[in-house]
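# The sequence and its predicted three-dimensional model are supplied below.
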Amino acid sequence: MTAELILASASPARLATLRSAGVEPEVIVSDVDESAAVDRAEAGLGAPLRTDDVALLLARAKCEAVAAGTDADALVLGCDSVLEFDGDTFGKPADASEAVARWQRMRGNCGTLHTGHWLVDARDESTGATFGVVASTVVHFADLTDAEIEAYVATGEPLKVAGAFTIDGLGGPYVRRIEGDHHNVVGLSLPVLRDMLGEVGVTFDQLRD
């Protein structure tokens, strides 16, 4: 018996990760205002959110928004990634100058990439489950020269991704090593997804066509 999956994310890397594992999800992108969602949560808390909490908050917001707007017989998965570096939370940089400044701080150092995963069981025979998991991977960055940083930022890739880097794209040469799940740095941990599916009685192979 197969199970349908809806991916509540616009990330090409997350879609490619699922496809590489034999899963062809339906993609529905939410209209969640991420900055506003974080601001509301921090206002209610009266303090800044931890980086891993930001990842889970945004994954949940995206997932629940999409689940509420569909009547599909499917599981809905939302994800969000943010980088924790030296006490700061890095999402996508606002512009090239910010990306350059970040890389000048990150080079030769390490940070922790947190990816929030939120799953809503919206199947007709639903368990009613809605829950989330954060996966964290330590990323060690190469000691780039200023020229290398400028050249990488000029490609435009760092402006599109959390933390201003990729491990599966043009940024791959600038990641020396990681501690944890490679897929998590790409933006979706397949082992975490497998465990989450198990909580609602679905095996990973049931997502495959």
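Happy to help now that I have it.
# Please count neighbours and contacts with C-alpha atoms only from this point.
OK.
# For this protein, which segments count as strands?
5-8, 26-27, 74-85, 88-90, 110-122, 130-141, 175-179 (DSSP state E).
# possible to save those as TSV with distance to residue 59?
Shown next, in TSV, are the strands of the chain (distance: least, C-alpha to C-alpha, whole Å):
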stretch	distance to residue 59
strand 5-8	9
strand 26-27	14
strand 74-85	4
strand 88-90	15
strand 110-122	5
strand 130-141	8
strand 175-179	22
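# and the ones you listed as TSV, adding mean neighbour count and distance to residue 154?
Converted to TSV, the strands of the chain look like this (neighbours: other C-alpha atoms under 10 Å; distance: least, C-alpha to C-alpha, whole Å):
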stretch	mean neighbour count	distance to residue 154
strand 5-8	25	29
strand 26-27	16	29
strand 74-85	26	21
strand 88-90	17	19
strand 110-122	26	22
strand 130-141	20	18
strand 175-179	15	18
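# nearest to residue 155, of those?
strand 175-179 (16.7 Å; C-alpha to C-alpha).
# Does anything pack onto the closest one? Which helices or strands?
strand 130-141 (3 or more C-alpha pairs under 8 Å, 6 or more residues apart in numbering; DSSP states H and E).
# list the contacts for the residue lying closest to residue 133 once chain neighbours are set aside?
Residue nearest to residue 133 in three dimensions, not counting chain neighbours: residue 117, with 5.3 Å by C-alpha to C-alpha, 6 or more residues apart in numbering. By C-alpha atoms under 8 Å, 6 or more residues apart in numbering, residue 117 lies in contact with 56, 59-60, 77-80, 132-135, 188, 193.
# try it against this one:
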Amino acid sequence: MRFVLASASPARLSVLRSAGIDPLVRVSGVDEDAVAAGLTDPSPAELVTALAVAKAEAVVPAVAAEVPDAVIVGCDSMLSSPDGEVVGKPGTPEAAAERWRRAAGRSGELITGHAIVLLRGGTAVARTSGHLGTTVRFSEPTDAELEAYIATGEPLHVAGGFTLEGFGGWFVEGVDGDPSSVLGISLPLTRKLLAGLGVSVVDLWTAPKPE
């Protein structure tokens, strides 16, 4: 049984490797805007979960042919800002700067959606999904610090315009909830979803198991 990560996120890959799993990475290439456009007034949790499902489902045919027995995990995250706006990746320096100025000194909720498809013998035999919210407390970077952070390019391509494990970690006061979800993949939620499909996460570990 192989763990397949349907994401190009280096942070998610790093979290899994640090937790004993060396997944196959198969990027979905899902058009996120198209998925979102197909939903009718979704809640933030519904939106990230739908995107996670789309990503996992998109790689099923290729993975089924390559690895007949696998769990495919899709993920998506968005930040519900202090102003109640749901935001994904800023995309531009201007958008990143504006989001940080509005979030500085306040708290937002990072919402992470997960979806898992279980393959047996090349056939999808079960599916599950779920979401998790984690509160992130932002500090107040100076104008010079914010300018330097945005110049790294890091916040442009991550949900909410910040990271916990990179340069952005200097400007996060704290996290209330699951830290791994802020990195892009919630280990506790993934374990529970896998258990619901009859798969124990310890059986997927590639690191030596204790005697």
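On my side now, so go ahead. On a predicted model such as this, the values are computed, not experimentally measured, just so you know.
# ok so, going back, same check for the contacts of residue 117 of the first structure, but in the second structure.
Mapping these onto the second structure (both residues aligned by TM-score structural alignment, their matches' C-alpha atoms under 8 Å) leaves 56, 59-60, 77-80, 132-134, 188, 193 still in contact.
# Closest to residue 102 of the first structure out of these?
Within those, proximity to residue 102 of the first structure (C-alpha to C-alpha) peaks at residue 80, which comes in at 19.5 Å.
# What is the aligned counterpart of that closest one in the second structure?
Mapped onto the second structure by TM-score structural alignment, residue 80 of the first structure lines up with residue 76.
# try residue 94 of the first structure
So residue 94 of the first structure corresponds to residue 91, using TM-score structural alignment.
# if I pick the nearest residue to that match once chain neighbours are set aside, what's in contact with it?
In this structure, residue 91 of the second structure finds its nearest non-sequential neighbour in residue 156, 4.7 Å apart by C-alpha to C-alpha, 6+ apart. By C-alpha under 8 Å, 6+ apart, the residues touching residue 156 of the second structure are 89-93, 96, 150.
# Distance of the residue opposite residue 156 of the second structure in the first structure once aligned relative to residue 92 of the first structure?
Using TM-score structural alignment, the partner of residue 156 of the second structure in the first structure is residue 159. Here the criterion is C-alpha to C-alpha, to the nearest Å. By it, residue 159 of the first structure lies 6 Å from residue 92 of the first structure.
# now swap in residue 148 of the first structure and tell me
Distance from residue 148 of the first structure to residue 92 of the first structure, counting by C-alpha to C-alpha: 19 Å.
# More neighbours: the two, which one.
Comparing residue 148 of the first structure with residue 92 by other C-alpha atoms under 10 Å, the one with more neighbours is residue 92, at 19 against 13.
# Isn't the more buried one up against residue 157?
No - Residue 92 of the first structure is beyond contact range of residue 157, at 10.3 Å (criterion: C-alpha atoms under 8 Å).
# Which residues are in contact with each of the two?
residue 164.
# Enumerate every residue touching the residue lying closest to residue 18 of the first structure once chain neighbours are set aside.
Spatial nearest neighbour of residue 18 of the first structure, chain neighbours left out: residue 24 (6.8 Å); criterion: C-alpha to C-alpha, 6+ apart. Shown in contact with residue 24 of the first structure (C-alpha under 8 Å, 6+ apart): 5, 18, 207-209.
# which position in the second structure aligns with residue 24 of the first structure?
In the second structure, residue 24 of the first structure lands on residue 22 (TM-score structural alignment).
# quick one: its match from residue 14 of the second structure, how far?
9 Å.
# what does residue 107 of the second structure give?
If you measure residue 107 of the second structure against residue 14 of the second structure using C-alpha to C-alpha, the figure is 26 Å.
# just to revisit the earlier point, I would like a ChimeraX command selecting only the buried ones among the contacts of residue 24 of the first structure, please.
Of these, the buried ones go into a single ChimeraX selection, burial set by 16 or more other C-alpha atoms under 10 Å:
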select :5,18,207,208
